[in-house]
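# For reference, the sequence and a predicted model appear below.
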Amino acid sequence: MGRTRFSSDDGSVARARTLRRERTPAEAALWAVLRNRGLDGYKFRFQQRLGPYFGDFVCQGARLVVEVDGDTHYSQAGSAGDTRRDAYLAQEGYQVVRFTNHEVMTNLDGVAHAIRSALTLTLPPPAAAGPSLSPNGARGL
């Protein structure tokens, strides 16, 4: 079964720009931590398109999507939409972790720690510049 391709002329580029421009205070606070490889060198993208959806913060290397949810996600319709979305993302190989706006605004360090834990479960830390420390590396260990 082939993957469905989504066209770039379907309004999604404009939608992504709007989402980035109109970020919530919680999204802005978390983006300040994640941007420019700010969390242990992992690269995140903000409001990245993933098929028919957008991920708030996406680390492609770890196939991790971090969502910051507001009140609309806790309605019956919002919860059902999140379930469909999470199922689609899981089928595409992504792990989704969710935090509330309140969690991000009141416990940013804890949220960063939880994201770090999710990253280390899926991917080793990014390689640092410098000499190889592997057994087959330049040191001949």
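That came through, no problem. Every value quoted in this text rests on a predicted model; they were computed, and no experiment measured them.
# contacts, neighbours, all on C-alpha from now
OK.
# how about the helix or strand where R85 lies: buried residues?
According to DSSP states H and E, R85 maps onto helix 76-91. For helix 76-91, a neighbour-count test (16 or more other CA atoms under 10 Å) marks R85, D86, Y88, L89 as buried.
# want to throw the residues you listed into a markdown table with distance to R116?
Converted to a markdown table, the buried residues of helix 76-91 look like this (distance: CA to CA, whole Å):
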| residue | distance to R116 |
| --- | --- |
| R85 | 23 |
| D86 | 20 |
| Y88 | 23 |
| L89 | 20 |
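# adding another structure so you can compare the two:
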Amino acid sequence: MFYIPYNINLKAFSRKLRNHSTYGEVLLWMQLRAGGVRGYTFNRQKPLSNYIVDFYWKPLKLVIEVDGGYHFTPEQRVMDQHRQQILESMGLHFLRFRDEEVRKDMSTVIKAIESCIEAFETTCQ
């Protein structure tokens, strides 16, 4: 199994991000925390390598990102794509949702996450 290094230098920044989350991130966290989706535990603002991801489920190596408005500038899109490619090369899987989508259509977001988990459960049994 490939080990994804934990960057201790990002710990303080990760905590800061938890305290300054977008509304969409807070709403999704309320659904994911304490095993809220199919009984699985997610991490929030998890440092992985040299990056911090919004949500992480270790068994599937699933990263969930909630993209707010600044993610849609051309420069930020390029940086996000580059970051995602690096993390995918480490075996991570990504689900991305727009902040607006999380705020306005949580049921569809949760269904997409459950579908991903269900696919994992069927291949691992």
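That came through fine. What you see is a predicted model, and the numbers here were worked out from it, not measured in a lab.
# ok so, going back, give the aligned range of the helix holding R85 of structure 1 in structure 2.
The alignment of helix 76-91 of structure 1 onto structure 2 (TM-score structural alignment) covers residues 74-89.
# chain center to the matching stretch: distance?
Distance of stretch 74-89 of structure 2 from the chain centroid (CA atoms, centre = their mean, to the nearest Å) equals 14 Å.
# and if you look at stretch 31-42 of structure 1?
Put simply, stretch 31-42 of structure 1 sits 11 Å off its chain's centre (CA atoms, centre = their mean).
# One more: stretch 23-35 of structure 2?
Here stretch 23-35 of structure 2 is found 11 Å from its chain centre; the criterion is CA atoms, centre = their mean.
# list the buried ones in it?
Neighbour-count burial for stretch 23-35 of structure 2, counted by 16+ other CA under 10 Å, picks out G24, E25, V26, L28, W29, L32.
# Looking at these, which one is closest to E65 of structure 2?
Nearest to E65 of structure 2 among the buried residues of stretch 23-35 of structure 2 is E25, at 8.6 Å by CA to CA.
# from memory H71 of structure 2 sits against M79, does it?
No: contact between H71 of structure 2 and M79 fails when scored by CA atoms under 8 Å: they sit 9.1 Å apart.
# what's the neighbour count on the equivalent of K16 of structure 2 over in structure 1?
Matched across to structure 1, K16 of structure 2 falls on T18, judged by TM-score structural alignment. By other CA atoms under 10 Å, 12 other residues sit near T18 of structure 1.
# tell me the secondary structure for T18 of structure 1?
Here T18 of structure 1 is recorded as helix under DSSP: H, G, I helix; E, B strand; the rest coil.
# Return the distance of it relative to Q47 of structure 1.
Applying CA to CA, to the nearest Å, the value for T18 of structure 1 to Q47 of structure 1 is 10 Å.
# again, but for S12 of structure 1
From S12 of structure 1 across to Q47 of structure 1, the span is 11 Å (CA to CA).
# Between these two, tell me which one has more neighbours.
Q47 (21 against 17).
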